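Peer 1: build the 3D model from these lines:
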Amino acid sequence: MNELQNLLASGKPLFITIDGFRQAMLAAFPLNGKESGKPDVKAACGVSQSEMEAYLKDHTLYQLETRIALEELQKVLVQSGKTPTVTLTDEFDDEHLPDNSIAYHRVWGTVMADSYRWFSSKQLAADLQTAEANPQISCHFLHINSPGGEAWYLDRLSETLRSCQKPILTFYEKMCCSAGYYIGCHGNRIYALTDNDYVGCIGTMCSFYDFEPYFAKLGIKHVEAKATGSDLKNKTFDDLRHGKDKKFVQDILDPLNAQFLTEVRGQRAQLSELPDDAPVLRGETFYTPQAIETGLIDGSRTMAEAVAEAITMGNEYSNANKLKTAIYNI
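Peer 2: Reported below is the predicted structural model:
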């Protein structure tokens, strides 16, 4: 089983939209019996076998896809002619980058904690720390299109995002939901691409399929025994499977949801002022105009406009640092 199959079959708590869950299920368990997995980057983007092998010695498949996506994005920005000269980079430890380079972080698809083929929240945390330590980088650019995903490790990633001294701009297209928003809410500014992008779905769920009745029809009997002193082993999960979800909700989902709400309230001033029963804090999803009114985001921009704003934020950060250094040296 691949990483996504393992996650979806595990019954782990998720920060994800129901549409995102369906899409992930179809990707992991396709109806034609053939795993769709991730796209063939070599065929899609003309990457040679030798180039792929060389890059993948030190990088994941997802990082290769990000590299290709970034190259395509840079071509579009150059052709638009509306963006000042800037270096968007995914080589966060490169000390030879031009001054005021922008760290490009791509949060695409299902969020996984630790993955080779999919976006990894652990990898993002490491990339943020590396970019923070590089004096040539002045701003973080979070580019998001995600329905959410795995809840585990997002509290640690949030700590890393909160600790960033350099400004963060979040720009999303299509969707920035659940775990995607858990990450994106740390942007000093958050922008959608169009009025029809959607954002929110702040909440926690668990979803999986019980195959035991199907196996029973096939004559496959499930046999289980527990030691005398192990009566509570897996009981919470077993109760959930049998329709008794109270303990699972109270002990697992509710604490995770409280963490999520605390994080978004702490990052977005307008959300912190809302009552607990506000729809936005109960999992509702919003298109861009309503998201602006609610306080989830700050507006909409084109990609070129968002990058230009990130450049300005980075320059302001760099100039402020230079001024502090000059004052300290007096």
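Peer 1: switch to C-alpha atoms for all contacts and neighbour counts from now on
Peer 2: Fine.
Peer 1: quick check, Gln259 in a helix?
Peer 2: Yes. Looking at Gln259 with DSSP: H, G, I helix; E, B strand; the rest coil, it is inside a helix.
Peer 1: can you give me the helices in the stretch 1-150 of the chain?
Peer 2: 3-10, 18-28, 41-45, 49-56, 61-80, 121-133 (DSSP state H, counting those that start in this stretch).
Peer 1: reformat the ones you listed into a markdown table and put distance to Phe260 and mean neighbour count next to each item.
Peer 2: Listed next are the helices of the stretch 1-150 of the chain as a markdown table, based on distance: least, CA to CA, whole Å; neighbours: other CA atoms under 10 Å:
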| stretch | distance to Phe260 | mean neighbour count |
| --- | --- | --- |
| helix 3-10 | 20 | 17 |
| helix 18-28 | 18 | 17 |
| helix 41-45 | 34 | 12 |
| helix 49-56 | 34 | 12 |
| helix 61-80 | 26 | 16 |
| helix 121-133 | 15 | 19 |
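Peer 1: for comparison, sequence B:
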Amino acid sequence: MSFLLTKLKDMSLKSKIISGVATAALATYLVKEAEDYINPKPRVSVLRLEGEIKAGNISPVSANMKINLETTRKMIDYAFKPKNLKLVCLSLNSPGGSPVQSDLISQYIKDKSVKHGVDVIVFVEDMAASGGYWIACAGSQIYSCRSSLVGSIGVIYQNIGVHELIKKHGIESRVFTAGENKAGMNPLEPLKESDIQRLKSILTDSHQHFIDHVKTSRGERLKGDDETLFTGEAWTGNKALELGLVDGIDTVDGYIERTFGDKVKVYRVKSGGGLANLFSAIFDPDFSIIGQLAAVQQLTAANHQLLAANEYDGPSFSLDQNSPIATPIAEDPLAFKISQESLKMK
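Peer 2: Have a look, this model is predicted:
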């Protein structure tokens, strides 16, 4: 503070005007944050999950997100962390993947919802197909866009057989096992009927788990029969609404605006890894922490503006609306997205 007072004595009139604007902006922001801390607005968390559902970790610099319990656990935890939380909105975009990870994530979200007594509403972006729809059923309500792809309630296993190819080139497959069924579905050996029957049994069990999950979650809202709903077919949002797979056509921002107006504070949990999670998800959005961080950034930015003003010889100087002074918290530049150019149902 003594530094700032000394600096003010040596400033030109132009610099003092700029300093006053910066100080006023900072004061206004801190007052608003203090008021919200004393009389907090309702909180709504927006949690966004995007990518293929598969086990394994993700590198902080990877371009492809993996959705699984371990990569999403902390994000889900932080979505339920804000005080005065009224709703968690899950923005979902996934073509599917692992049935096990889909089940784990869905159950984890449901458990958090029950523990905190906070509803979860799901909003489908490009798609919630197969495992993506499994996760969507964790919400008490599901909304999608008109052209979103929804459904694909089925299970698939794929491999290729190359035994004829290697035979043609004089290659011999040598596989040794302890247990007669250990090497089932070996692509280097001819397909066995016993392997097919065992695999079909596994797929049928997993499919029934999926069906039971959907029926339990959607209940009487389902309007199609089993032969229509559970064949693995996917539909656009409008058709999914007719079949009872979604509750309406809507977007997360539109829903929040109509439900809460401006009397709400939206907390967006960031996806990604490394620093993206550390700095954008770890802090509780309350004045006690965020306000102080913002204040430090505001003062630093104001000092940079003042130094620039003192060196400026032009006819005028103005603060841009998008300057750091007008933006309390800078956005994290890291973002991880998957391409939606090709559709691949899992």
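Peer 1: thinking again about what came up before, between the helices of the stretch 1-150 of the first structure, which one is closest to Ala192 of the first structure.
Peer 2: Closest approach to Ala192 of the first structure among the helices of the stretch 1-150 of the first structure is made by helix 61-80 (16.5 Å; CA to CA).
Peer 1: give the aligned range of that closest one in the second structure.
Peer 2: Counterpart in the second structure of helix 61-80 of the first structure, with TM-score structural alignment as the criterion, is absent.
Peer 1: got it, and stretch 21-31 of the first structure?
Peer 2: Using TM-score structural alignment, stretch 21-31 of the first structure pairs with nothing in the second structure.
Peer 1: and of the helices of the stretch 1-150 of the first structure, who's closest to Asp114 of the first structure?
Peer 2: Shortest distance between Asp114 of the first structure and those, using CA to CA, is found for helix 121-133: 5.8 Å.
Peer 1: before we move on, the earlier item: columns distance to Leu218 of the first structure on top of the helices of the stretch 1-150 of the first structure, output as JSON lines?
Peer 2: Converted to JSON lines, these look like this (distance: least, CA to CA, whole Å):
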{"stretch": "helix 3-10", "distance to Leu218 of the first structure": "20"}
{"stretch": "helix 18-28", "distance to Leu218 of the first structure": "23"}
{"stretch": "helix 41-45", "distance to Leu218 of the first structure": "40"}
{"stretch": "helix 49-56", "distance to Leu218 of the first structure": "43"}
{"stretch": "helix 61-80", "distance to Leu218 of the first structure": "38"}
{"stretch": "helix 121-133", "distance to Leu218 of the first structure": "40"}
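Peer 1: for Gly243 of the first structure, which of those helices is the nearest?
Peer 2: Between the helices of the stretch 1-150 of the first structure, helix 3-10 lies closest to Gly243 of the first structure; by CA to CA that is 17.0 Å.
Peer 1: residues in the second structure aligned with the closest one?
Peer 2: Under the criterion TM-score structural alignment, helix 3-10 of the first structure matches nothing in the second structure.
Peer 1: I'd like to know which elements that helix is packed against.
Peer 2: With contacts taken as 3 or more CA pairs under 8 Å, 6 or more residues apart in numbering; DSSP states H and E, helix 3-10 of the first structure sits against helix 18-28.
Peer 1: can we see that at 10 Å?
Peer 2: helix 18-28, strand 148-150 (3 or more CA pairs under 10 Å, 6 or more residues apart in numbering; DSSP states H and E).
Peer 1: can I get these in JSON lines with distance to Gln136 of the first structure?
Peer 2: What follows is those, written out as JSON lines (distance: least, CA to CA, whole Å):
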{"stretch": "helix 18-28", "distance to Gln136 of the first structure": "36"}
{"stretch": "strand 148-150", "distance to Gln136 of the first structure": "31"}
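Peer 1: for Ala69 of the first structure, give me its contacts.
Peer 2: Cys45, Gln63, Arg106 (CA atoms under 10 Å, 6 or more residues apart in numbering).
Peer 1: doesn't Ile76 make contact with Gln107 of the second structure?
Peer 2: No. In this structure, Gln107 of the second structure is not within contact of Ile76 by CA atoms under 10 Å, at 11.6 Å.
Peer 1: okay, and the common contacts of those two?
Peer 2: Here Gln107 of the second structure and Ile76 share the contacting residues Leu69, scored by CA under 10 Å, 6+ apart.
Peer 1: mind checking which of the helices of the stretch 1-150 of the first structure is nearest Glu309 of the first structure?
Peer 2: Using CA to CA, the nearest of those to Glu309 of the first structure is helix 61-80, at 13.5 Å.
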